[in-house]
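Enquirer: no FASTA, just this:
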């Protein structure tokens, strides 16, 4: 198979779909890999490393889209990219279609076979291709939140961990999944007062057992969210419904009643955000202030540590990339129900229920379209 790796074009996105090591593995499996010149330059992955790994360097993304059988990316295709996709071509990347109906319809029109990293599953019910970036985003959320609490950033001028004689900041984390757990771990390491709110009692039990009295765990209700959010200095939105738009757990009225200079960090912004007042921002302009509350809503948070993120993501995606290339997409999807769960768009049809519900187009089960 001919695999194409274009340079990412989203604002301040420096990750790359395949590292030289991943390219070498694909070439070892007998595949041709086309890499756009300079695709990994910003994170120290140089063209000569790709050539040494067996890649063929290509001048433009247009050439890659025109000739590759499968496109491997990191971020969802931008409009100029989805217009270059063609029928039957495989697209393997993050998509986040539920809050982005325009992209979904663009992919449907192209006839592409689009497999989303964020909905691929594993035998334990996890999301193995989302988990590495959730780990990064969770850890980064505390760094970003601590910075936003500084007075120069519009925050309360509060040190997350306090100092002897001065209380630590109150950090509330909505969601106890991978990103929420990593956020909690970082916040506790900085000696903040940390509360995790989640609907899953078993998950709360696991967190309580793991972290003990250093972590406050609360069952999620409207009352509980309101009480803890209004008392918080930093709130991390880390909720996830796989493939679906994030639920709006914090209303605008709640935001209005938060402490002046408090901070919201919305990790869920890729799926539409879990705060009513959230809208996507970029690394160039990461924050805005609304109702005297600082909002950090960068839609590609792990892109800020693009080298770490690229290697972490490639470790997870490479086995699936090789399966798609070795077997062809039809057999690879049929053989692996966990990879099949990643199929969101198939030749003009939406094949993921949550995306269908979110954008209001008919749903066709993934297994059904493959059986035709």
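Expert: Ah, there it is. On a predicted model such as this, the values are computed, not experimentally measured, just so you know. Residues are numbered from 1 along each chain as shown.

Enquirer: okay, CA-based contacts and neighbour counts for the rest of this
Expert: Will do.

Enquirer: and the end-to-end length of stretch 67-83?
Expert: With Cα to Cα, to the nearest Å as the measure, the first residue of stretch 67-83 is 14 Å from its last.

Enquirer: oh, I was asking about stretch 219-234
Expert: Taking Cα to Cα, stretch 219-234 runs 19 Å from one end to the other.

Enquirer: Just the buried residues of it, please?
Expert: Neighbour-count burial for stretch 219-234 flags 220, 225-226, 228-234 (criterion: 16 or more other Cα atoms under 10 Å).

Enquirer: tell me the secondary structure for residue 35?
Expert: Local secondary structure at residue 35 is given as strand here, using DSSP: H, G, I helix; E, B strand; the rest coil.

Enquirer: Do I have it right that it meets residue 2?
Expert: No. Using Cα atoms under 8 Å, residue 35 makes no contact with residue 2, being 10.7 Å away.

Enquirer: For these two, indicate the residue with more neighbours.
Expert: Each of residue 35 and residue 2 has its neighbours counted (other Cα atoms under 10 Å); residue 35 has more, 30 against 17.

Enquirer: hang on, the earlier thing: narrow the buried residues of stretch 219-234 to those in strands?
Expert: For those, membership in strands holds for residue 234, with DSSP state E as the criterion.

Enquirer: biggest separation within the buried residues of stretch 219-234, which pair?
Expert: Across the buried residues of stretch 219-234, the longest distance by Cα to Cα is 18.8 Å; it joins 220 and 233.

Enquirer: returning to what we had before: any chance of the buried residues of stretch 219-234 in a markdown table, with distance to residue 333 too?
Expert: Listed next are these as a markdown table, based on distance: Cα to Cα, whole Å:
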| residue | distance to residue 333 |
| --- | --- |
| 220 | 36 |
| 225 | 40 |
| 226 | 43 |
| 228 | 43 |
| 229 | 42 |
| 230 | 46 |
| 231 | 47 |
| 232 | 45 |
| 233 | 45 |
| 234 | 42 |
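
Enquirer: Looking at the buried residues of stretch 219-234, which is nearest residue 44?
Expert: residue 234 (33.9 Å).

Enquirer: from memory that closest one sits against residue 170, does it?
Expert: Yes. Distance between residue 234 and residue 170: 6.5 Å, which falls inside the contact criterion (Cα under 8 Å).

Enquirer: Comparison target below:
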């Protein structure tokens, strides 16, 4: 099979879909891999490193899309890439389709077999291809929040961990999954006062146990969250509903009740965001804005700021499934692997992931098809 890796073009997105080690594994198995010129530079990987393990280098993204049976990316294609799609091609990447009707329509029009990293799901409900980037984004969210609390970033002028004699900042994390857990690890390590909200009492008990009582845990409801936000210095949105739009759980009224100079970092922005006052996706070039006196950070590709770490972490998770796809063929791989079947979002012009179809039904009049009926 011919595998193509275009250069990522989202703002300040320096990750790359395959490392040289991954390329070598694929080439040794008899597959061809083509990398767009300098696609790995942002992650510290040169063209020469790819060539040394058997990859071909192509000058333009069009050449990559034209030659490849399967396109492997990190982030969802942008509008300027839609015209490059080849009918029936396989696309293996983060897709985040629920808040993105234009991309969904483009995939359906070209009958792209879209396999989304973020919905590949194990039997225990874990998301193995999302987990490494959730770990990165969770840890980054606290670092970013600590920076934005500094006065020159419009924050309250607080040190997250305080100093002897001065109380630390109060951090509220909404969602106790992978993002929330990793955000809490860093916040605790920096000395902050941390509270985690979640709707799953078993998860809260688990968090209380692993953190040894160093975090406050609270069952999430609108009243308790609103009260907590009044005294919060840093709020981290870590809500996830696999494949679906994130629910708006933090209302404008809650934000209005927050202290001036407090900070919101919404990691859920990839799936539409969980904060009502986040009305735009920001970029690493211009990452935050102020609304109702509160600093809002809503960058959709946070791990792109630490591309070396992120690229290698992501490849550790995605390569196994990519090998399955190219060795067995995408149809057989999805038929025989329940994890990959969950990852199948579009196929033969249909949406094959129900949460995406439900969220976009009113905008695109979509018909959901069970992927097992199409394979």
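Expert: Yep, that arrived. All values reported here derive from a predicted model rather than from experimental measurement.

Enquirer: Which parts of the stretch 1-150 of structure 1 are strands?
Expert: Assignment of strands within the stretch 1-150 of structure 1 using DSSP state E, counting those that start in this stretch yields the ranges 2-5, 32-36, 56-58, 70-72, 90-93, 113-116.

Enquirer: Reformat the ones you listed into a markdown table and put distance to residue 249 of structure 1 next to each item.
Expert: Formatted as a markdown table, the strands of the stretch 1-150 of structure 1 follow (distance: least, Cα to Cα, whole Å):
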| stretch | distance to residue 249 of structure 1 |
| --- | --- |
| strand 2-5 | 37 |
| strand 32-36 | 41 |
| strand 56-58 | 45 |
| strand 70-72 | 34 |
| strand 90-93 | 28 |
| strand 113-116 | 25 |
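
Enquirer: right, so of these, which gets closest to residue 24 of structure 1?
Expert: strand 32-36 (8.9 Å).

Enquirer: Stretch 277-292 of structure 2: how far from the chain's middle?
Expert: 17 Å (Cα atoms, centre = their mean, to the nearest Å).

Enquirer: cool, and stretch 222-229 of structure 1?
Expert: With Cα atoms, centre = their mean as the basis, stretch 222-229 of structure 1 stands 26 Å off its chain's centre.

Enquirer: mean deviation (superposed) between that stretch and structure 2, please.
Expert: Averaged over the aligned pairs, stretch 222-229 of structure 1 sits 1.1 Å from structure 2 after superposition, using mean Cα distance after the TM-score superposition for structure 1.

Enquirer: residues in contact with that stretch?
Expert: Applying Cα atoms under 8 Å, 6 or more residues apart in numbering, the contact partners of stretch 222-229 of structure 1 are 172, 197, 218, 235, 249-250, 254, 258.

Enquirer: what two of those residues have the greatest distance between them?
Expert: Maximum distance among the contacts of stretch 222-229 of structure 1 (Cα to Cα): 19.2 Å, for 218 and 258.

Enquirer: Look up how far residue 170 of structure 1 lies from residue 100 of structure 1.
Expert: 33 Å.

Enquirer: Show me how far stretch 45-63 of structure 1 is from its chain's centre.
Expert: Averaging C-alpha coordinates over stretch 45-63 of structure 1 and over its chain gives two centres that are 26 Å apart (Cα atoms, centre = their mean).

Enquirer: What of stretch 101-120 of structure 1?
Expert: Averaged over its C-alpha atoms, stretch 101-120 of structure 1 has a centre that lies 16 Å from its chain's centre (Cα atoms, centre = their mean).

Enquirer: For it, buried residues please.
Expert: When burial is assessed from 16+ other Cα under 10 Å, stretch 101-120 of structure 1 yields the following buried residues: 101, 103-120.

Enquirer: sorry, back to before: out of the strands of the stretch 1-150 of structure 1, flag the one nearest residue 313 of structure 1.
Expert: Nearest to residue 313 of structure 1 among those is strand 90-93 (10.6 Å), distances taken as Cα to Cα.

Enquirer: Counting by contacts, list what that closest one packs against.
Expert: Packed against strand 90-93 of structure 1 by the contact rule (3 or more Cα pairs under 8 Å, 6 or more residues apart in numbering; DSSP states H and E) you find strand 70-72, strand 113-116.

Enquirer: circling back to that earlier point, looking at residue 100 and residue 170 of structure 1, which has the bigger crowd around it?
Expert: Between residue 100 of structure 1 and residue 170, counted using other Cα under 10 Å, the more crowded position is residue 170 (21 against 18).

Enquirer: which residues sit against stretch 146-160 of structure 2?
Expert: Outside stretch 146-160 of structure 2, the residues within contact range by Cα under 8 Å, 6+ apart are 168-170, 187, 190-192, 233-234, 260-263, 290, 294-295.

Enquirer: where does residue 264 of structure 2 land in three-state SS?
Expert: For residue 264 of structure 2, the assignment made with three-state DSSP gives strand.

Enquirer: contacting residues around it?
Expert: Remark: with contacts taken as Cα under 8 Å, 6+ apart, residue 264 of structure 2 is in contact with 145, 234-237, 294-297.

Enquirer: ok, residue 24 of structure 2 touching residue 53?
Expert: Yes. Residue 24 of structure 2 is within contact range of residue 53, at 5.1 Å (criterion: Cα under 8 Å).
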